[in-house]
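Enquirer: Predicted coordinates and the sequence they were generated for:
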Amino acid sequence: MSKYQRLKGRSFLAWVVLAALYGCAALERPESAVSDRVFPRVLQAGDVLDLHTGTKLSFEELIRALETVRIVYVGEVHAREADHEVQQRIVEGLWKAGKRIGIGVEMLPRTVQAPLDLWVRGTVDEAEFLEAVGWERHWGFPFEAYRPVFVFAREKNIPMRALNAPPAVARKVAHHGLEALAEEERRQIARHFFMDDAAHRAYIQEEFKAHVPGGIKDFETFYQAQLVWDETMAESLAVWLVQEPLDQVVVLAGKAHVNQRFGIPERVRRRLEHRYAVVVPAAVNEAPEQVTAEVGDYLVVTAAEKPAPGHGKRLGVLLDKNPEGRGLRVRQVVPGSRAEKAGFLAGDLIVAADGDPVSDVSDLHRRFQSPQDAVVFTVDREGRVMEIRVDFGR
């Protein structure tokens, strides 16, 4: 029997166990998750707070508290270095505590699990790994921010799991709905979708109001696309917990997927009863004292954040390659970023930078390495060509 046949058998067993457990997990949120108490506090960078009791903890005490749960979610703003540093400290702290841990990542679709396994085993170098998983195509944010955790996992042989759905499938759902997926595409995402969480639907409704349509059919398809991310990551985690003899898993994902718990965390618990904790990094100049137990379980206060996320020469956009070959499509604009201030919108097609054609993210990276303080982007917005100037010298 080949290793692939053995893996297929293990996956089938995991699905059987999950199916048996599906109706057993409580659907209400944990009692601790609905606390609305606000504690008077003055916080500074480096503080750690138990959001249920208002007690300040050392980072070591935080690690000891996190040792008691099966999944630790550490949210991030993708372009924020401080959030990645918190994630790294938690991963290293739990590993040093002697836990058999795994690391689940939003950044990669589960279709690239094989090259991720090769990375952890040390059989491919970084360039080969990034090419094999299509990092620029699937994610777009610089690997440099994630390298410390990936390298630590490789050095310590910590299992990693690609959790997400393929971006192209999610985009197709946003444009046409779940019913438009081909059978093969449907197999690449979660089997079950829970669409009855009113709080989550209301949250996504606010996101939809601020979103440029860009070919999206309506709110329902937009909501289905968001669930493609959350449900697929939740399903991937639940299957992994059944398959692997791990003490706990640390999940690295965007804050929108983990804060308030109605994204990934509760969708995993619907599939498999367990205890989890949500860690919320928040900059000291972004009112961390207003973060309550509705948002997460533990608050880690980080240093003051610059007004525009995406510091250095980062533009502040999430990009996809255009399947038609011309330009890069703006999937998302980071709030407060240079891109937002300059007028970029989700759905824009960047076709040139300072007159040079753009077809790959590396084209932009090379442009940003040059010494000029401003770049003029040529953008195709639903057939209307315009120029957008972005000042990188401020």
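Expert: Everything's here; your move.
Enquirer: Going by C-alpha atoms from here, please, whenever you check contacts or count neighbours.
Expert: Fine.
Enquirer: Quick one: neighbours of residue 156, just the number.
Expert: The local packing of residue 156 (other Cα atoms under 10 Å) involves 12 other residues.
Enquirer: whoops, residue 135 was the one
Expert: Counted with other Cα under 10 Å, the neighbours of residue 135 add up to 17.
Enquirer: List the contacts of it.
Expert: Taking Cα atoms under 8 Å, 6 or more residues apart in numbering as the contact definition, residue 135 lies against 108, 143.
Enquirer: Included below, for side-by-side comparison, is a second structure:
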Amino acid sequence: MSLEPLSVQAGQWIDSKSPEVRTHRSVMHEMAKKRVVLLGEQHDRHDIHRWQVNVSASLLALRDELAVGFEMFPRRIQPVLDEWVAGKLEAEQFLEKAEWGKVWGFDADLYWPLFHFCREFNVKMLALNCRRDLVTRVGKEGWEAIAEEDRDGLTPARPASLAHREHLLRLTNGGPPIMQGKPADAPEFDRFVRAQQTWDRAFACNIATYLEEKPEALVVGIIGRGHMEYGFGTPDQLDDLGIGEVGVLLTEHVGETFEKVSQSDIADAVFGLQG
């Protein structure tokens, strides 16, 4: 993993592997050839969600069948998403039936542009998450302690590599207090890693299930960026499930602490947003 910083300008795509400036057209045409395109987010940024809509619309123009999967919704909410796209629910009804205040802690206004995009263009919305109590239990007890009927349709996650664990340790500023000063492969970090991987596997399993039903579709994933950077997390779990051709797109904010892409290979391409 290179530590060479990459400059990014507002309104510009950077190929983080080169680094070269890319046109929007070239990035979209490349991504339209994928089976899955993951659009990483910081959950509380309106501008990132607008970017997600714009990228999704660009991909819809290039592919006959598109689905948008959301980290925000557990699998059991899928019938509500179908009702919303079909025009059977008003906005407040949708939030109430989807249990928004329970399943996701962020303002719904951040996500309305995405929800309306799917409804207006009849784009399938996919619930990608699992039950929260499953994440907690796997973290505490391990996967093997979970009865098959309680696994919410998930299969066991591919174990995290040391590089992935090191990345998670950086993301969490050294991990929980019990981890302070310890390396990423310390057993004290296992609980956190298992929980994180349960989310990664849930997103991957639910995407893979849809692609089994609709093999010609392109699935766009609306997921936190920590679940996809450097190909760790969800891309790795998709690979374990036999889903190749996965693209990862991220943003960086010009004029903030995110002004530099600190390491290359973080994604297929990075888009600069005004800070």
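Expert: Here it is on my side, so go on. Owing to the predicted nature of the structure, the values given are computational and were not obtained by experimental measurement.
Enquirer: and residue 113 of the first structure, what does it touch?
Expert: For residue 113 of the first structure, the contacting residues are 161-162, by Cα under 8 Å, 6+ apart.
Enquirer: What is the aligned counterpart of it in the second structure?
Expert: In the second structure, the residue paired with residue 113 of the first structure according to TM-score structural alignment is residue 78.
Enquirer: And that match, how close does it get to residue 175 of the second structure?
Expert: The gap separating residue 78 of the second structure from residue 175 of the second structure is 33 Å, by Cα to Cα, to the nearest Å.
Enquirer: Same check on residue 114 of the second structure?
Expert: 32 Å.
Enquirer: Ok, residue 48 of the second structure next?
Expert: Residue 48 of the second structure sits 26 Å away from residue 175 of the second structure, taking Cα to Cα as the criterion.
Enquirer: on that earlier part again, following superposition onto the first structure, what is the mean distance for the strand or helix carrying the match of residue 113 of the first structure?
Expert: Per DSSP states H and E: residue 78 of the second structure is located in helix 78-85. By mean Cα distance after the TM-score superposition for the first structure, the fitted helix 78-85 of the second structure averages 1.1 Å away from its aligned residues in the first structure.
Enquirer: okay, stretch 90-97 of the second structure sits on what stretch of the first structure?
Expert: Stretch 90-97 of the second structure corresponds to residues 125-132 of the first structure when matched by TM-score structural alignment.
Enquirer: next one: that stretch to chain centre, how far?
Expert: Mean-position distance between stretch 125-132 of the first structure and its chain equals 20 Å (Cα atoms, centre = their mean, to the nearest Å).
Enquirer: Buried ones in that stretch, by neighbour count?
Expert: Buried residues in stretch 125-132 of the first structure, counted by 16 or more other Cα atoms under 10 Å: 129-130.
Enquirer: And for stretch 69-79 of the second structure?
Expert: Within stretch 69-79 of the second structure, the residues that count as buried by 16+ other Cα under 10 Å are 69-75, 77-78.
Enquirer: List the ones among those that fall in strands.
Expert: If you go by DSSP state E, the buried residues of stretch 69-79 of the second structure have 69-74 in strands.
Enquirer: nearest to residue 18 of the second structure, of these?
Expert: Taking Cα to Cα as the measure, residue 18 of the second structure lies nearest residue 69 of these, at 29.1 Å.
Enquirer: separation between the closest residue to residue 125 of the first structure other than its chain neighbours and residue 168 of the first structure?
Expert: Spatial nearest neighbour of residue 125 of the first structure, chain neighbours left out: residue 119 (7.3 Å); criterion: Cα to Cα, 6 or more residues apart in numbering. Distance, residue 119 of the first structure to residue 168 of the first structure, using Cα to Cα: 24 Å.
Enquirer: So for the two, which sits in the more crowded spot?
Expert: The residue with more neighbours, out of residue 119 of the first structure and residue 168, is residue 119; 22 against 13, by other Cα under 10 Å.
Enquirer: residues contacting the more buried one?
Expert: Taking Cα under 8 Å, 6+ apart, we find residue 119 of the first structure in contact with 125-126, 129, 154.
Enquirer: let's go with 10 Å and repeat that
Expert: The contact partners of residue 119 of the first structure, taken as Cα atoms under 10 Å, 6 or more residues apart in numbering, are 113, 125-126, 128-130, 150-151, 153-154, 157, 160.
Enquirer: what's the answer for residue 224 of the second structure, then?
Expert: The contact partners of residue 224 of the second structure, by Cα under 10 Å, 6+ apart, come to 38-43, 70-72, 250.
Enquirer: got the residue ranges for the strands in the stretch 51-200 of the second structure?
Expert: Ranges of strands within the stretch 51-200 of the second structure are 66-74, 124-129, based on DSSP state E, counting those that start in this stretch.
Enquirer: Make TSV from the ones you listed and add distance to residue 105 of the second structure to it.
Expert: Shown next, in TSV, are those (distance: least, Cα to Cα, whole Å):
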stretch	distance to residue 105 of the second structure
strand 66-74	9
strand 124-129	14
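Enquirer: mind checking which of these is nearest residue 4 of the second structure?
Expert: Once these are compared by Cα to Cα, strand 66-74 is nearest, at 30.9 Å.
Enquirer: mean shift of that closest one relative to the first structure?
Expert: By mean Cα distance after the TM-score superposition for the first structure, the fitted strand 66-74 of the second structure averages 0.8 Å away from its aligned residues in the first structure.
Enquirer: how far off helix 78-85 does that strand point, in degrees?
Expert: Here the directions of strand 66-74 of the second structure and helix 78-85 differ by 130 degrees (axes from the mean of the first three to the mean of the last three Cα atoms, to 10 degrees).
Enquirer: Just the angle for strand 66-74 of the second structure relative to strand 124-129, thanks.
Expert: Relative orientation of strand 66-74 of the second structure and strand 124-129, computed by the same axes, to 10 degrees: 40 degrees.
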